[in-house]
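S.K.: okay, here's the prediction I keep looking at, along with the sequence it came from:
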Amino acid sequence: MEDASRELHLIVYSQPLFKAHWALFVPSINNARVGKKIHAVGDALNGFSITFDRNYNLGTTGRSHTLVHLGYIGAAYIDEASVLGNDLPITDNVAQDRLETYATSAPAPGPSLRPSLYSGSTKKRVEIRDCQTWMKDFITVLVEASVLNRDSLDVLDNAPKH
């Protein structure tokens, strides 16, 4: 029988020269190193898309990462089958449970970086949107829906950015 709540983590993939990549990790019930990764992939020039990596194994990623505890949500928001992907690692963009539906309700960032050939007459500062800004939007959606505790926003504010 499932517990009344499920743990959520922020995966921070640090990179020496660039901003860190952020993803949400939902561990499976039986193995805390295997689970579902929800993140925005792409770049600021071309835009991002939201993807769900099912049966994702933190132990075999090969990428340097840090796990940051975000909080707990009710087990009813997560379908364990969507976490494990029929025991095969798969990536898709179709929401299969309530948590993923919330993820898709936070729009993935579109292109926000101007090409170097931009010749507009007015120059104004552009807000660069990326996986980190999307994660903040997604977690804000969960907080505003009372799915996740407000403290999780403070966790994001203090999470490694690079």
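M.R.: In hand now; what should we look at? From a predicted model like this one, the values you see are computed outputs, not experimental measurements.

S.K.: going by C-alpha atoms from here, please, whenever you check contacts or count neighbours.
M.R.: Fine.

S.K.: isn't His69 right next to His9, touching?
M.R.: Yes: the pair His69 / His9 is scored as a contact, 4.5 Å apart, by Cα atoms under 8 Å.

S.K.: put this beside the first:
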Amino acid sequence: MEESTSNNSPARQDNQNQDPSPSSPGPQVDTPAAPAPPEEQPTGPPEYRTLYLLSYVPSPLFPAHWSMWVPHRASDGSVSKRGTRLHVTGDSRNGFAHDFDRDYDPDEDGRRPWVRAAARIAERHVEDPPTPEGVSAYEACNRLERVALSIPAPGPSMRAASNNAVRTRVALQNCQTWMADFVRALIDQGLIEQSAQALLDECPKN
């Protein structure tokens, strides 16, 4: 913000800017009023968008699938009902891969996912691609997606029953563990609030 220029420079401090002496009743000279300083520009918080956590519960016998969804910004500036869903797809036996579903509307999904607002994120970190339908499902278009790709998709963590190799305990990795790591990375980088961590405990796991 530029500061306003002072009008008290020596060039303007002449006799015309001084009050006339009572003993010298000469002609009264109008002194031009000093220009008002420019109004301060608003410096409020940046625009934000809401991140949502989604959970799909197919059966109590299987782990629920977790995703994150961020709605797009419509051409008129409003929040659209469609957006990008960030998740990893696959299974614990074969491993997972990153996937960005760029034209997703939770209301149109017949699986009727559990949906909760998880956090807000600054608009500059979730810029929409110019043409979502023409962008790869594995290509990052903004910082949120770059953070998602920086979290490795889980590899195989479940052995087949017929595997005769020496059995060692392997921590089960799936879409839920990936989402937990993703949320923690966003918090650690200061992109979302710490409160988003608590929502992971509420998200249905199966």
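M.R.: Thanks, I have it. Source: prediction; values computed, not measured.

S.K.: let's verify Glu133 of structure 2: helix, strand, or coil?
M.R.: Of the three states, Glu133 of structure 2 takes helix under DSSP: H, G, I helix; E, B strand; the rest coil.

S.K.: centre of the chain to the helix ranked longest in structure 2, how far?
M.R.: Using DSSP state H, we find that the single longest helix of structure 2 is helix 175-188. Its chain's C-alpha centre and that of helix 175-188 of structure 2 lie 14 Å apart, by Cα atoms, centre = their mean, to the nearest Å.

S.K.: may I see the buried residues of it?
M.R.: 175-176, 178-179, 182-187 (16 or more other Cα atoms under 10 Å).

S.K.: repeat for stretch 65-79 of structure 2
M.R.: 65-73.

S.K.: so which of those residues are in strands?
M.R.: Taking DSSP state E, the ones among the buried residues of stretch 65-79 of structure 2 that sit in strands are 65-73.

S.K.: which residues of structure 2 fall in helices?
M.R.: 143-150, 175-188, 196-202.

S.K.: how much space separates the residue most central in space within structure 2 from Asp107 of structure 2?
M.R.: Centroid check for structure 2 by Cα atoms, centre = their mean gives Ile121 as the closest residue, at 2.9 Å. Look at Ile121 of structure 2 and Asp107 of structure 2: by Cα to Cα, to the nearest Å, they are 22 Å apart.

S.K.: what do you get for Asp201 of structure 2?
M.R.: The value you get for Asp201 of structure 2 to Asp107 of structure 2, if Cα to Cα is used, is 24 Å.

S.K.: ok, how many other residues are close to the residue mapped onto Glu145 of structure 2 from structure 1?
M.R.: Alignment note (TM-score structural alignment): Glu145 of structure 2 maps to Glu100 of structure 1. Glu100 of structure 1: 20 surrounding residues under other Cα atoms under 10 Å.

S.K.: could you do Cys203 of structure 2 as well?
M.R.: Neighbours of Cys203 of structure 2 (other Cα under 10 Å): 18.

S.K.: tell me the contacts of the equivalent of it over in structure 1?
M.R.: For Cys203 of structure 2, the aligned residue in structure 1 is Ala159 (criterion: TM-score structural alignment). By Cα atoms under 8 Å, 6 or more residues apart in numbering, the residues touching Ala159 of structure 1 are 12, 68.

S.K.: can you check Pro27 of structure 1 too?
M.R.: Counting by Cα under 8 Å, 6+ apart, the residues that Pro27 of structure 1 touches are 7-8, 33-36, 83.

S.K.: let me have the residues you listed in a markdown table, adding neighbour count as columns.
M.R.: Shown next, in a markdown table, are those (neighbours: other Cα atoms under 10 Å):
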| residue | neighbour count |
| --- | --- |
| Glu7 | 17 |
| Leu8 | 19 |
| Arg33 | 16 |
| Val34 | 22 |
| Gly35 | 24 |
| Lys36 | 28 |
| Val83 | 26 |
